[in-house]
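Q: no sequence for this one, just the structure:
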């Protein structure tokens, strides 16, 4: 039974633990990604300098798969090293408690007071330098091409409550190509700087527009196979066809001569 939360903390706050986070990443997240995906491809667009900066970032992300959170850990643990946090459904975090060591904290949208605590908590985390909070404003897994994107107002609440931070839209997509395993794609969209004068009413439609644009651009990149600006950040384990080509391919070619 978790302790009663304060008004500025969710029931399950993050409990960052370097050793615990390293164990979860090395024993669970990275092996699972390498086993499941042929590769993970990233296009940061014009945001590389922002991702390397010390300014806080609120990353609001399309929620298209169970794997989305794993990609967050891969991106901000091994590529862009930041003090990163992830808002996670309370029921799931209670079940997989060890993700709290990696910076996960809970949200319960069915309880308005608890949701407000999570918003306040996320805002407090973003007061830290080089912090990044990863949030799924759609609230549930949605097919990647469903439009319009419906975003809960929590992301705008967090941003305007905090101020002086970047709001960064990130689109995720999973596609099968010529390999046994799918490709995971990450595309950063157009960031928005939030100052102290920005209001939630101004920001909410802009966030939806920017996230939709990032998701549409990622869809078009894949459909047109315009992947030159994507870099592989993780290579999966060899699939069956690659093992066959590597081991038996020379024998088959010799036999066919």
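A: Looks like it came in fine. Please read these numbers as outputs of a predicted model, since none were measured by experiment.

Q: please count neighbours and contacts with C-alpha atoms only from this point.
A: Will do.

Q: tell me where the stretch 51-200 of the chain has strands.
A: Remark: strands assigned in the stretch 51-200 of the chain by DSSP state E, counting those that start in this stretch are 57-61, 83-89, 104-107, 131-135, 165-175, 183-188, 192-194.

Q: quick check: which of these is nearest to residue 145?
A: With Cα to Cα as the criterion, residue 145 lies closest to strand 165-175 of the strands of the stretch 51-200 of the chain, at 9.7 Å.

Q: A further structure is provided below for comparison with the first:
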């Protein structure tokens, strides 16, 4: 397991770089008005994973919306290919090695226990945006078990080509889930319940986008938490 090696100076620079990249490559990035109404002090964020952009968008959101520089689980192969992600807060996982999986999950739980945000993609690999079922693995619930008072917050990303040359990204921030309230007695059962919640959230987001209900969204840069 390759741990994170966060460098605040690098994160600040990379935040500016990421903003320019997103502005250049996307026509717009918007958040659903039906999203989370107040930011948690820290959380385990779980996201659907359909694009290379997901990691960069998550890093950008963490700083912009939550004022954090959290931790992000990343494939070991990707970490070795892009080692600078360690400086942003990424830590690795090698799913071919059970002991490494456990070390990575323990590391994530430790980060969450210290009041940091932890971001994970329960699908593990990128899957087509329209793939159903989403195919959540249950590893993220190990972290939730170790830190049951930290909320689990589902976030959905929906990419779309509308009436513009560049794609659009729509984001939905779900309501926090408390581990003890999740239906199921085993991790596998709870993972199924959370996957159903995330699927419903993603499908509702898709419905708004496809129906062009643009008044249901706020541009990312204009998002403000209610007072």
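A: Received the coordinates, thanks. Everything quoted here is computed from the prediction, not taken from an experiment.

Q: just to revisit the earlier point, of the strands of the stretch 51-200 of structure 1, which is nearest residue 211 of structure 1?
A: strand 165-175 (5.1 Å).

Q: center of structure 2 - which residue?
A: The centroid of structure 2 falls nearest to residue 47 when counting by Cα atoms, centre = their mean (4.0 Å).

Q: with adjacent residues omitted, what lies nearest to the equivalent of that residue over in structure 1?
A: Under the alignment (TM-score structural alignment), residue 47 of structure 2 pairs with residue 61 of structure 1. Excluding the flanking residues, the one nearest residue 61 of structure 1 by Cα to Cα, 6 or more residues apart in numbering is residue 170, at 4.7 Å.

Q: residues near that neighbour, how many?
A: Neighbourhood size, residue 170 of structure 1 [other Cα atoms under 10 Å]: 27.

Q: give the contact list for it.
A: Residues in contact with residue 170 of structure 1 (Cα atoms under 8 Å, 6 or more residues apart in numbering) are 59-62, 186-189, 211, 214-215.

Q: now flag whichever of the residues you listed is closest to residue 36 of structure 1.
A: The closest of the contacts of residue 170 of structure 1, once distances to residue 36 of structure 1 are taken by Cα to Cα, is residue 186, at 15.8 Å.

Q: tell me the contacts of the aligned partner of that closest one in structure 2?
A: Mapped onto structure 2 by TM-score structural alignment, residue 186 of structure 1 lines up with residue 171. Counting by Cα under 8 Å, 6+ apart, residue 171 of structure 2 makes contact with 29-32, 155-158, 205.

Q: and of those, the nearest to residue 52 of structure 2?
A: Of the contacts of residue 171 of structure 2, the one sitting nearest to residue 52 of structure 2 (Cα to Cα) turns out to be residue 157, at 11.8 Å.

Q: not counting its neighbours along the chain, what's nearest that closest one?
A: Closest to residue 157 of structure 2 by Cα to Cα, 6+ apart is residue 171, at 4.9 Å.

Q: go on, residue 104 of structure 1?
A: In space, and not counting its chain neighbours, residue 104 of structure 1 is closest to residue 86: 4.6 Å by Cα to Cα, 6+ apart.

Q: the one you found pairs with which position in structure 2?
A: So residue 86 of structure 1 corresponds to residue 72, using TM-score structural alignment.

Q: for the aligned partner of residue 10 of structure 2 in structure 1, give its distance to residue 102 of structure 1.
A: Matched by TM-score structural alignment, residue 10 of structure 2 corresponds to residue 20 in structure 1. Separation of residue 20 of structure 1 from residue 102 of structure 1 (Cα to Cα, to the nearest Å) stands at 7 Å.

Q: of those two, who's got more company?
A: Taking neighbours as other Cα under 10 Å, residue 20 of structure 1 and residue 102 compare with residue 102 leading, 26 against 16.

Q: isn't the more buried one up against residue 87?
A: No - between residue 102 of structure 1 and residue 87 there is no contact under Cα atoms under 8 Å: 11.3 Å.
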